[in-house]
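In: Predicted coordinates and the sequence they were generated for:
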Amino acid sequence: MDLTGYSNDFTVDAAFPDAMRRFVARARQRWTQLLLSGEPTAGEADWRLPEPDDDYSGIVTFSSGLEMEDFWEENGYALDDSGQGPYAVFYRRRTGPLHATAISGIRTDDPDIEQAVEGTGLLMAEYYTVSLLTPEDPATDPFSAAVVRDFVASFGATT
């Protein structure tokens, strides 16, 4: 299968494992026969990220069921006839320092937070680099936009 799809890249804090649990719960609401990395999840009440390997990286794939898994093998990250498609989260835990000199483009419902954070520096010691691969560009595709909204909302934020 060729790698296709649209990469939505994030740097997120150490809350990532808990946010992923909430993201999976949202996916279960979308698809009752949800498959994660090709495996059924219906019986799992409290899904967790797999135990990390040596480099603390991983991939979690999402599909609506076996039919979409077959579609995926044939078409990659693409929209099917229903206007939906498989998506995935590629992640890696980082433990080295991250320093950004100025934060900009703050999106929050709280203007006080925006005023307090806009233009400040960022220092993080533990974080994750994440790529949410959607079938299409969320700026033009409603399904992909909904997936990105669910991911961001899993951290308690809005897009």
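Out: Done, it's in. Numbers count the residues shown, from 1 in each chain.

In: contacts, neighbours, all on C-alpha from now
Out: Fine.

In: by contact count, what packs against the longest helix seen in the chain?
Out: If you go by DSSP state H, the chain has its longest helix at helix 16-30. Applying 3 or more C-alpha pairs under 8 Å, 6 or more residues apart in numbering; DSSP states H and E, we find helix 16-30 packed against helix 142-153.

In: repeat that with 6 Å
Out: The contact analysis (3 or more C-alpha pairs under 6 Å, 6 or more residues apart in numbering; DSSP states H and E) places helix 16-30 against no helix or strand.

In: buried sites along that helix?
Out: Within helix 16-30, the residues that count as buried by 16 or more other C-alpha atoms under 10 Å are 16, 19-28.

In: Put this next to the previous one:
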Amino acid sequence: MDLTGHPTDFVVGASFPEGMRRFVRLGRQRWPGMFLSHHAQPLHAATVSGVRASSPEGEAAVEGTGLLLSEYYAVSIVAPEDPDTDPFSRSVVDDFLASFVGPTAAPV
């Protein structure tokens, strides 16, 4: 079976296992697919952009900085439609984000 839909991709650090437990505990299990891969090698990005934090100061402290993770997970939440236009798909992505950082204030 080939999964189809609109992917929303994330890179998640070492908090992934606990965040996933919270995501599943939400009892929603409404997503049609989720793909992940664990990468035990470092990840580096020259510039971080599009930062969302719990405060404007937190966003300003990280926006434009470099990124270095010792290991990470690449996660793709596959929802039926584009989360920017479909409320159900948005709720799936919001559930995932809330499992790691709390409720979202704006679309990804």
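Out: Received, thanks. Computed from a predicted model, the values in this text were never measured in an experiment.

In: TM between them?
Out: In this superposition the chains share a TM-score of 0.88, using TM-score structural alignment, normalised by the length of structure 2; 104 aligned residues with a C-alpha RMSD of 1.4 Å.

In: which residues of structure 2 does the next helix or strand after the longest helix of structure 1 align to?
Out: Scanning forward in sequence from helix 16-30 of structure 1 by DSSP states H and E, the next helix or strand is strand 35-36. Per the alignment by TM-score structural alignment, strand 35-36 of structure 1 matches no residues in structure 2.

In: would you list every one of the strands in structure 1?
Out: Applying DSSP state E to structure 1 gives strands spanning 6-12, 35-36, 39-40, 57-63, 87-94, 98-100, 122-124, 127-134.

In: could these be laid out in TSV, adding distance to residue 107 of structure 1?
Out: Below are the strands of structure 1 laid out as TSV (distance: least, C-alpha to C-alpha, whole Å):
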stretch	distance to residue 107 of structure 1
strand 6-12	14
strand 35-36	30
strand 39-40	35
strand 57-63	26
strand 87-94	22
strand 98-100	17
strand 122-124	16
strand 127-134	18
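
In: Could you work out which of those strands reaches nearest to residue 146 of structure 1?
Out: The closest of those to residue 146 of structure 1 is strand 127-134. By C-alpha to C-alpha, the value is 9.9 Å.

In: in stretch 126-141 of structure 1, what counts as buried?
Out: For stretch 126-141 of structure 1, burial by neighbour count (16+ other C-alpha under 10 Å) applies to 127-138.

In: ok, those vs residue 5 of structure 1, which is closest?
Out: The closest of the buried residues of stretch 126-141 of structure 1 to residue 5 of structure 1 turns out to be residue 135 (C-alpha to C-alpha; 4.5 Å).

In: Now the most centrally placed residue in structure 1: closest residue in space, sequence neighbours ignored.
Out: With distances taken as C-alpha atoms, centre = their mean, the residue of structure 1 nearest its centroid is residue 132 (4.3 Å). Closest residue to residue 132 of structure 1 apart from its sequence neighbours, by C-alpha to C-alpha, 6 or more residues apart in numbering: residue 89 at 4.6 Å.
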